[in-house]
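In: A predicted structure for the sequence below; I have some questions about it.
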Amino acid sequence: MPCRDKVCPHGFRSVSMPREGTMFVCGGIVSDSDCPLDVVLKYDMVRNHWTVMNKMITARSFFASGVIDRMIYAAGGNAADLFELDSAEVLNPLDGK
């Protein structure tokens, strides 16, 4: 996963879409500042290529994620200052929205 030396996050989640040959890595937390991330990265397994997608609406770490009907869901988790989130969001991987 592409990341800078000090950024390599933990608390991120990933989902795969094997039929499309893609994997998505979402969120996480910057280890040296406990700051949640709103990043979404797409990995194309066929081309061995990473793409930065649109950001999540809410930066979050340690959340639940999954794929339902080809849509990617992120729910709950932690925001800044370990504030527990009671929200969810969805990403359409076809158009990035």
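Out: Right, received. Where do you want to start? Numbering: from 1, shown residues only.

In: every contact and neighbour count from this point should use C-alpha atoms.
Out: Noted.

In: and for the closest residue to residue 75 other than its chain neighbours, the neighbour number?
Out: Counting by CA to CA, 6 or more residues apart in numbering, the nearest residue to residue 75 once its immediate chain neighbours are dropped is residue 88, at 4.1 Å. As a burial measure, the neighbour count of residue 88 was computed by other CA atoms under 10 Å and equals 15.

In: comparison target, given below:
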Amino acid sequence: MRRAAVLVRRRVVAAPAPSPASARGVRIIAAGETSAAARAVPPPPRQQGEPPRAEALRRLVPGGAGMEYSSLLEETADYLRSLRAQVQLMQGLVDLFSYQ
């Protein structure tokens, strides 16, 4: 028995012209500049009472490079809660699949 091929026509609509990079908030990287250098945020100046270990904490917390110290501590607490929740979820999956 022969199978019939069905041809479906789709209407193609032209996409709108892309807006310039500057209007979209896109930064064009200069020649020789890496994308990591374009994203690098200079660390804020050290605040009164900020321990020297704050720089190590800024490197560990995602997005911590450009934060003030008080915001960094709040973000660190949220990040630790998130990591604990992920560990509990993964442990639950291990327990679930190891007993089957």
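Out: Happy to help now that I have it. Computed from a predicted structure; not experimentally measured.

In: please state their TM-score.
Out: Comparison of the two superposed chains (TM-score structural alignment, normalised by the length of the first structure) gives a TM-score of 0.19, and 39 aligned residues with a CA RMSD of 5.1 Å.

In: any idea how far the residue nearest to residue 75 of the first structure lies from residue 49 of the first structure?
Out: Between residue 88 of the first structure and residue 49 of the first structure the distance is 28 Å, computed by CA to CA, to the nearest Å.

In: residue 30 of the first structure now?
Out: Taking CA to CA as the criterion, residue 30 of the first structure is separated from residue 49 of the first structure by 23 Å.

In: between the two, which one's more packed in?
Out: Taking neighbours as other CA under 10 Å, residue 30 of the first structure and residue 49 compare with residue 30 leading, 18 against 11.

In: what is the neighbour count of residue 60 of the second structure?
Out: Here the number of neighbours of residue 60 of the second structure (other CA under 10 Å) works out to 13.

In: that older thread, separation between the residue nearest to residue 75 of the first structure and residue 51 of the first structure?
Out: Here residue 88 of the first structure is placed at a distance of 23 Å from residue 51 of the first structure (CA to CA).
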